[in-house]
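**Q** Build me a model:
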Amino acid sequence: MADKDKNDIKLERMENFLKRVPHKIMVLSGKGGVGKSTVAANLAVFLSNRGYKVGLLDVDVHGPSIGTLMGIVWQKIYPSNDLLKPVLWSKNLKVVSVQFLLENPDDAIIWRGPVKMGIIKQFLSDVDWGELDFLIIDSPPGTGDEPLTIAQTIPDCKALIVTTPQKVSLADVRKSLTFCKEVNIDVLGIIENMSGFVCPNCGAVHDIFKSGGGSELAKQYKIDFLGKIPIDPKIVEESDEGNLLDKYDGKVKEIMNEVVDRILKRLSLNKGGEKVMRIAVPMAEGELCAHFGHCEVFGIVDVEDGKVVKEEYLTPPPHAPGVIPNWLAEQKVNVVLTGGMGPMAQNLMRQNGIEVITGVSGGSLKDVIEAYLNGRLVLGSNVCDHEHGKGHTHRH
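**A** You can find the predicted model right below:
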């Protein structure tokens, strides 16, 4: 009877924890070697850098690599009262992996299905995760015990699928998509990793292998395509040292930020975690102002289920570096539509979890919002993009 009571307590504790986490994302791949764990680790870090409270759970029991990728492989998780303390990567990111239970990181784990299922549930019930906005789960390749346990234990978990452009990888992705359909998991989208090669000399991306297979597959299955991440030799070296993309300035970091923007948009999230889209448009004389920093007011609308439910005009504080992005974040804005915005302001927006769409043409607030919601925005050059020049174009 005592054992039953103990199991009931664990189950109740797990259920209560999962109810408090608004967003659970399992990172899947049909086959190994596609960079799934790298994507999971970077997604967790980038979300945490934007102010979200994130837990990263590595359930790849036989081939755990999160600790190695993040440079914390020698860390341990210890009991505190009746719970385990996760490894603290930063003030916003907590990490748990089987690696942290091993005496030697190279030790092999030889467990059958029931034992693996038990340790995964223990990581959900017996770890002091605290309050989280996101739980990112790095699952092993394929459709075996670990992803099935997550699917059955966390029915509202979403799947993020990682592939490479090659046919063999895409064929395995179809199996992952079939798995998600069978266990009723919503697919958040597909990321095509190792898509092209970043030249170390000029920084251009070259398609040395095939490219675009992931986007075609996304179209075929009518799911979101979240982006193509190329190979960069510098990042490969940094990864071996336990350094992730947030420590690196370059094309791949920029792309990863765009991937995170798309995920947040897909979830309709702002920094506070509220499921509402709050769109800001800089205005002057009743129309969209081409220059973000020179507007008279911001037209701000709330959108729920694709419909405008509130509209207001707010006067921003005096323009100075960093002031308006922080002010918009305080207004809980999560999308800005503008004619132009400089790279520094765009980076500040990203850090505040705000998506920026530049190159938007003039018009009334109603016209701009309707075009955005109906997918009819016609975008030109970013008129404030001093770094890239007048020819740089952002597409929505």
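
**Q** rest of the way, CA atoms for contacts and neighbours
**A** Fine.

**Q** residues near Val27, how many?
**A** Residue neighbour count, defined by other C-alpha atoms under 10 Å, stands at 26 for Val27.

**Q** now swap in Val303 and tell me
**A** For Val303, the count of nearby residues is 19 (other C-alpha under 10 Å).

**Q** swap in Leu124?
**A** Applying other C-alpha under 10 Å, we find 21 other residues in the vicinity of Leu124.

**Q** same question, Lys253
**A** 19.

**Q** again with the one 10 residues further on
**A** Using other C-alpha under 10 Å, the number of residues around Ile263 comes to 19.

**Q** State the next helix or strand along the chain beyond the helix or strand that it is a member of.
**A** Under the assignment given by DSSP states H and E, the secondary-structure element containing Ile263 is helix 251-266. Toward the C-terminal end, the helix or strand that comes next after helix 251-266 (DSSP H and E) is strand 277-284.

**Q** got the angle for that next one vs helix 251-266?
**A** Strand 277-284 and helix 251-266 are oriented at 110 degrees to each other (axes from the mean of the first three to the mean of the last three C-alpha atoms, to 10 degrees).

**Q** What's the first helix or strand after strand 277-284?
**A** Downstream of strand 277-284 (by DSSP H and E), the next one is strand 287-288.

**Q** any chance you could map the helices in the stretch 1-150 of the chain?
**A** Listed from the start of the chain, the stretch 1-150 of the chain has helices (DSSP state H, counting those that start in this stretch) covering 2-20, 36-49, 66-69, 113-125, 145-153.

**Q** Could you report the neighbour count for Gln220?
**A** Neighbour number of Gln220 under other C-alpha under 10 Å is 9.

**Q** That one in helix, strand or coil?
**A** When states are read from DSSP: H, G, I helix; E, B strand; the rest coil, the local structure at Gln220 comes out as helix.

**Q** First-to-last residue distance for stretch 87-95?
**A** End-to-end span of stretch 87-95 (C-alpha to C-alpha, to the nearest Å): 5 Å.

**Q** how about this one, so we can line them up?
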Amino acid sequence: MHDLRALRADPAAFDAALARRGLEPAAAALLALDEQRRAALQALQEQQARRKTLSRDIGQAKKAGADTAALEAKAIALRDGIAGLEARAAALETEIGEGLARLPNRLDPSVPEGPDETANVTLKQVGAPRAFPFTPRQHFELGEALGMMDFPTAAKLSGARFTVLRGALARLERALGQFMLDVHTGEFGYSETGVPLLVNDAAMYGTDKLPKFAEESFRTEDGRWLIPTAEVPLTASVAGEILDARRLPLRMTALSACFRSEAGSAGRDVRGMLRQHQFSKVELVSVTLPEESDAEHERMTLCAETILERLDIPYRRQLLCAGDTGFGAAKTYDLEAWLPGQGAWREISSCSNTRDFQARRMNARYRGAEGPVFVHTLNGSGLAVGRTLIAVMETYQQEDGSIAVPEVLRQYMGGLARITAQG
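**A** Have a look, this model is predicted:
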């Protein structure tokens, strides 16, 4: 959510920030509504003052035994007028709030210009794609040949964009999630958290998923939402609170199922499990003081990178351009892993600093020296477990179709060093 006072102070800067995202100016329309609201509030105050005076006059007239019928008729008219002004001011405030809620976060000055992912900037690359002495296969080819990745059964149960994993591949996915949590909690100080998979409108709105992303989420018949990511319950856990600054930063992590309708993705990544309606992800969330959020963004991204480095998967860090940065983010780093079967870099983590954008929507603050101040919130994948499974399968595949288990995962696999069709 945007600060209306900042919009009033510099509408040109507000529109310039929207223009960076390719959006039309909005300041004039919002300020016109704000002026109408303020005028309604001013008129309301005047009418309330008149009603107070009139109430006093009626009381004095009754004490004097005078006829108060005319005064009481004026009081009724004032009451009706006040009710109308209250309703108008409330309606205008709602319209302004809805208008602001539809607008994305302001971008950090360091975000490069550009319309789409083609303008993203590679900041670094760690590791080189492995040279295979054979033509590497894609994950679904490997998984189906092993008899451990079952798409027909998933389609029978749930439809397209679901996967049934079996045997050692199912265990490998579990091992990845456990490994990630152990690193993030044991080495980086994140607090492991079990979160609800169903949340209410307030939690979705506060984390900028509503109204913008309603079509990309699943809603239950009782009006709750299946979480698109554990970012939602983790971040919304501080909604409405005034935190002790000494508790910050708060660092939380959760391994959860995530659910996305993938609206608008028809025809993209149809084969395999790159783009699923249900997937597992280890989420990282930080709640910080404003002056610490930039450093926390770097730290969070390095935590996610550490997982890829321990797994020895080549990756690169991308700074997303203006046209590719998400709705709620001021700045985003994407980590892209090399998938040998696809012969392409694919996103495996996205780490974003939302500054106070989410905090304003959910009224999350800390106790500053001069009163409550909005916190900054950050979120990132540490990592997307399903996509990491794909990267491990394709990176560690052998010519005979087996998959070597990375050394750091073997303790979670009962010592298993290689996954074969025999188990």
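
**Q** TM-score for the pair, please.
**A** Put the two chains on top of each other and the TM-score (TM-score structural alignment, normalised by the length of structure 1) is 0.26; 173 aligned residues with a C-alpha RMSD of 7.1 Å.

**Q** sorry, back to before: list the buried residues in the helix holding Ile263 of structure 1.
**A** 251-253, 255-265 (16 or more other C-alpha atoms under 10 Å).

**Q** Can I get these in a markdown table including distance to Glu287 of structure 1?
**A** Rendered in a markdown table, the data for the buried residues of helix 251-266 of structure 1 read as follows (distance: C-alpha to C-alpha, whole Å):
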| residue | distance to Glu287 of structure 1 |
| --- | --- |
| Lys251 | 34 |
| Val252 | 35 |
| Lys253 | 34 |
| Ile255 | 31 |
| Met256 | 33 |
| Asn257 | 30 |
| Glu258 | 28 |
| Val259 | 30 |
| Val260 | 30 |
| Asp261 | 26 |
| Arg262 | 27 |
| Ile263 | 30 |
| Leu264 | 28 |
| Lys265 | 25 |
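
**Q** Now do the longest strand anywhere in structure 1 against helix 36-49: the angle between them, please.
**A** When structure 1 is scanned for its longest strand (criterion: DSSP state E), the result is strand 186-198. Our comparison of strand 186-198 of structure 1 with helix 36-49, counting by the same axes, to 10 degrees, yields an angle of 100 degrees.

**Q** ok, then the element right after strand 186-198 of structure 1?
**A** strand 205-206.

**Q** list the helices and strands that next one packs on?
**A** Contacting strand 205-206 of structure 1 under the criterion 3 or more C-alpha pairs under 8 Å, 6 or more residues apart in numbering; DSSP states H and E are the following elements: strand 186-198.

**Q** Next, format the helices of the stretch 1-150 of structure 1 as TSV and append distance to Leu226 of structure 1.
**A** Rendered in TSV, the data for the helices of the stretch 1-150 of structure 1 read as follows (distance: least, C-alpha to C-alpha, whole Å):
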stretch	distance to Leu226 of structure 1
helix 2-20	26
helix 36-49	12
helix 66-69	22
helix 113-125	28
helix 145-153	21
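
**Q** looking at the ones you listed, which is closest to Ile231 of structure 1?
**A** Using C-alpha to C-alpha as the measure, helix 36-49 is the one of the helices of the stretch 1-150 of structure 1 that comes nearest Ile231 of structure 1, at 12.0 Å.

**Q** By residue count, tell me the biggest helix in structure 2.
**A** Counting residues, the longest helix found in structure 2 (DSSP state H) is helix 27-63.

**Q** Can you point out the buried residues in it?
**A** 27, 30-31, 33-34, 36-37, 40-41, 43-44, 47-48, 51, 54, 58.

**Q** do the same with stretch 302-316 of structure 1
**A** 302-303, 308, 313, 316.

**Q** any chance of the residues you listed in a markdown table, with distance to Tyr372 of structure 1 and secondary structure too?
**A** Output for these, formatted as a markdown table (distance: C-alpha to C-alpha, whole Å; DSSP: H, G, I helix; E, B strand; the rest coil):
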| residue | distance to Tyr372 of structure 1 | secondary structure |
| --- | --- | --- |
| Asp302 | 13 | strand |
| Val303 | 11 | strand |
| Val308 | 12 | strand |
| Tyr313 | 18 | strand |
| Pro316 | 23 | coil |
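
**Q** Name the nearest of those relative to Val205 of structure 1.
**A** After measuring those against Val205 of structure 1 - C-alpha to C-alpha - the closest member comes out as Val303, at 36.8 Å.

**Q** Which residue, neighbours along the chain excluded, lies closest to Ser55 of structure 2?
**A** With C-alpha to C-alpha, 6 or more residues apart in numbering as the criterion, Ser55 of structure 2 has its nearest non-adjacent residue at 7.6 Å, and that residue is Ala75.

**Q** Check which helices and strands the helix or strand that contains Glu283 of structure 2 sits against.
**A** For Glu283 of structure 2, the enclosing helix or strand under DSSP H and E is strand 278-288. Other helices and strands packing on strand 278-288 of structure 2, by 3+ C-alpha pairs under 8 Å, 6+ apart, are helix 167-186, helix 231-236, strand 250-259, helix 293-310, strand 376-384, helix 385-395.

**Q** Can you check what angle separates the fourth one from strand 376-384?
**A** To tie it back to what came earlier, the one meant is helix 293-310 of structure 2. 10 degrees.

**Q** list the buried ones in helix 293-310 of structure 2?
**A** By 16+ other C-alpha under 10 Å, the buried positions in helix 293-310 of structure 2 come out as 293-294, 296-297, 300-301, 303-308.

**Q** I'd like those residues written out as JSON lines, with distance to Arg88 of structure 2 added.
**A** What follows is the buried residues of helix 293-310 of structure 2, written out as JSON lines (distance: C-alpha to C-alpha, whole Å):
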{"residue": "Ser293", "distance to Arg88 of structure 2": "39"}
{"residue": "Asp294", "distance to Arg88 of structure 2": "41"}
{"residue": "Glu296", "distance to Arg88 of structure 2": "43"}
{"residue": "His297", "distance to Arg88 of structure 2": "42"}
{"residue": "Met300", "distance to Arg88 of structure 2": "45"}
{"residue": "Thr301", "distance to Arg88 of structure 2": "46"}
{"residue": "Cys303", "distance to Arg88 of structure 2": "50"}
{"residue": "Ala304", "distance to Arg88 of structure 2": "49"}
{"residue": "Glu305", "distance to Arg88 of structure 2": "52"}
{"residue": "Thr306", "distance to Arg88 of structure 2": "54"}
{"residue": "Ile307", "distance to Arg88 of structure 2": "54"}
{"residue": "Leu308", "distance to Arg88 of structure 2": "55"}
